[in-house]
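K.L.:
Kindly generate the corresponding structure for this input.
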Amino acid sequence: MTLNPIDLSLYLVLDPDLCGSPGEMVRTARLAAENGATVVQLRAPGWKKRLWLETAVALKSALAPLGVPLIINDHVDIALAVDADGVHIGQGDLPVEETRRLLGPNKILGLSVSTAAELAAVPSGVDYLGIGPVYPTGTKPDAAPATGLPLFAELVAATILPVVAIGGIKRDNCSPLLVAGAGGVAVVSAICGQNDAAWATAALREMIESACSLS
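P.N.:
Next up is the predicted model:
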């Protein structure tokens, strides 16, 4: 059992380039949360900390009334400053043990893994795993090689932690991941930069619910 349960079913990772501006990121997050997104992560690797902070404050204000948790990618200090719901870290970020110590026991902590070796080394203190990239992705230049569906399914089966699939996920390729045991899918370009973020989210939500009924 994880420390902090979280609904991973439709996990939006915001992209500043696709959204176009911090204000549009907040607008996209709000529309997504209103139409079925269950988690929103702020990820902006090229930003200075002041812009991280300002945008995180605005996101927290927009999402909190809707009951959708805000996760901060990597930056524990920003998460603590805005009282975000949690942090997501990668293999090259602050170690899980130190991140959990700083966050305390009641915040959500997610960790990215892409191989069996990384999965085997996951320490206690993690609430969920982001496994991928499953498919090739253009939104994260430093992403690991794509796992493909067979390896993804093996990794999901090898952990008791909740899993969100990430990497190249669209409405037309998300169903097999849920059938394989994922608790949800994380998307970027499937919502960010779309002409109608509300419709894109609702369409994804419908596909996810349909796939979950088959799994």
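K.L.:
only C-alpha atoms for contact and neighbour calcs from this point on.
P.N.:
OK.
K.L.:
what's in contact with stretch 58-74?
P.N.:
Here stretch 58-74 makes contact (C-alpha atoms under 8 Å, 6 or more residues apart in numbering) with 26, 29-30, 33-34, 37-43, 56, 78-79, 82, 84-90, 93-94, 108.
K.L.:
ignore the last one, stretch 77-95
P.N.:
With C-alpha under 8 Å, 6+ apart, stretch 77-95 has contacts from 49, 52-53, 56-57, 60, 69-76, 96, 103, 107-113.
K.L.:
and if you look at stretch 122-136?
P.N.:
2-5, 96-97, 100, 108-114, 143-149, 152, 155, 161-169.
K.L.:
May I see the buried residues of that stretch?
P.N.:
For stretch 122-136, a neighbour-count test (16 or more other C-alpha atoms under 10 Å) marks 125-136 as buried.
K.L.:
Please give the structure of this sequence too, so both can be compared:
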Amino acid sequence: MKEFRLYAITGEQFHPGREMLEVMEEAIKGGVDIIQLRDKDGSPEEILKKAKALRELTRKYGVTFIVNDYIDIALEVDADGVHLGQDDVSLTEARRRLGNKIIGISTHAIEEALLAEEQGADYIGVGPVFPTKTKVDVVDPVTTAYVRQVAERIRIPFVAIGGIKLSNVDEVLAAGATRICAVSEIVGNSDVAGTCQAFLRKLEGAGASHAVDR
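P.N.:
Next up is the predicted model:
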């Protein structure tokens, strides 16, 4: 998969009155590398419609497009891949159906991260780092200690996620993360593109710091 630094997930509940496509286009213009469609409440027909629109948008800008959970929809719209949780279809089954498309896996403990790597995940999500209200039934925060574990032991790309804001992202980067995912902080902001650019400046600053440390 293409290298990435900033990953955004749809969250329409955070921008009432604004169109999803408008918000996600602003995120892309701000520098987001990956867009994920996550919709836990819509009907399959509604999600398919959104997926088609986002596929068109991401293709226009050359940005990676991931669908959360729905393998059939990802295949139908020719998304670049899917993101799966621990309770979703197995990675082995997903790989059988998706071939060489991208498969990301949410992880909350080092054992899950190691298994995902062993089974051939293309990247893993590491979180929730901090408390988050983006998802219902979310697991307890894994804290930056888990980010540090993954940075030390996992070789495939990982993205830190969960409650990450501009005000606390420095802690996550200091723990070894080089890729960040944010939801409400990006899509719920009045200046979506500016927020993305601010995250990227922090990522670039951390990258320079890590280079000096080495």
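K.L.:
re earlier: what about the contacts of stretch 122-136 of the first structure, which are in strands?
P.N.:
Those of these mapping onto strands are 108-113, 163-166, per DSSP state E.
K.L.:
most neighbours, which of those residues?
P.N.:
When neighbours are counted by other C-alpha atoms under 10 Å, Ala165 leads these with 30 neighbours.
K.L.:
Which members of the buried residues of stretch 122-136 of the first structure occur in strands, if any?
P.N.:
Under the assignment DSSP E, those contribute 128-131 to strands.
K.L.:
Format those as a markdown table; extra columns: distance to Val13 of the first structure.
P.N.:
Shown next, in a markdown table, are these (distance: C-alpha to C-alpha, whole Å):
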| residue | distance to Val13 of the first structure |
| --- | --- |
| Tyr128 | 15 |
| Leu129 | 14 |
| Gly130 | 12 |
| Ile131 | 14 |
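K.L.:
pretty sure Val89 of the second structure is in a helix, no?
P.N.:
No. Assigned with DSSP: H, G, I helix; E, B strand; the rest coil, Val89 of the second structure falls outside any helix and is coil.
K.L.:
Report the separation between the aligned residue in the first structure for it and Ser215 of the first structure.
P.N.:
Matched across to the first structure, Val89 of the second structure falls on Leu94, judged by TM-score structural alignment. Taking C-alpha to C-alpha, to the nearest Å as the measure, Leu94 of the first structure falls 35 Å from Ser215 of the first structure.
K.L.:
Give me the buried entries from the contacts of stretch 77-95 of the first structure.
P.N.:
Using 16+ other C-alpha under 10 Å, the buried ones in the contacts of stretch 77-95 of the first structure are 52-53, 56-57, 60, 69-76, 96, 103, 107-113.
K.L.:
Run through the neighbouring helices and strands of the longest helix anywhere in the second structure.
P.N.:
In the second structure, assigned by DSSP state H, the helix with the most residues is helix 192-213. Counting contacts by 3 or more C-alpha pairs under 8 Å, 6 or more residues apart in numbering; DSSP states H and E, helix 192-213 of the second structure packs against strand 6-9, helix 20-30, helix 169-174, helix 184-187.
K.L.:
between that helix and helix 20-30, how many degrees?
P.N.:
Helix 192-213 of the second structure and helix 20-30 are oriented at 40 degrees to each other (axes from the mean of the first three to the mean of the last three C-alpha atoms, to 10 degrees).
K.L.:
contact partners of helix 192-213 of the second structure?
P.N.:
5-6, 23, 26-32, 166, 169-170, 173-174, 178-179, 185-186, 189.
K.L.:
redo that, cut-off 10 Å
P.N.:
Contacts of helix 192-213 of the second structure with the rest of the structure, by C-alpha atoms under 10 Å, 6 or more residues apart in numbering, involve 5-8, 23-32, 165-166, 169-170, 172-174, 176-182, 185-187, 189.
K.L.:
Looking at the second structure, name the residue matched to Met207 of the first structure.
P.N.:
Met207 of the first structure maps onto Lys202 in the second structure, by TM-score structural alignment.
K.L.:
So what's the residue count around that match?
P.N.:
15.
K.L.:
Tell me how far the closest residue to Leu114 of the second structure other than its chain neighbours lies from Cys181 of the second structure.
P.N.:
Using C-alpha to C-alpha, 6 or more residues apart in numbering and skipping the chain neighbours, the partner closest in space to Leu114 of the second structure is Ile154 (6.9 Å). According to C-alpha to C-alpha, Ile154 of the second structure stands 18 Å off from Cys181 of the second structure.
K.L.:
who's more crowded, those two?
P.N.:
A side-by-side neighbour count of Ile154 of the second structure and Cys181, using other C-alpha under 10 Å, places Cys181 first with 25 against 17.
K.L.:
Return the residue of the first structure aligned against the more buried one.
P.N.:
Aligned partner of Cys181 of the second structure by TM-score structural alignment: Ala186.
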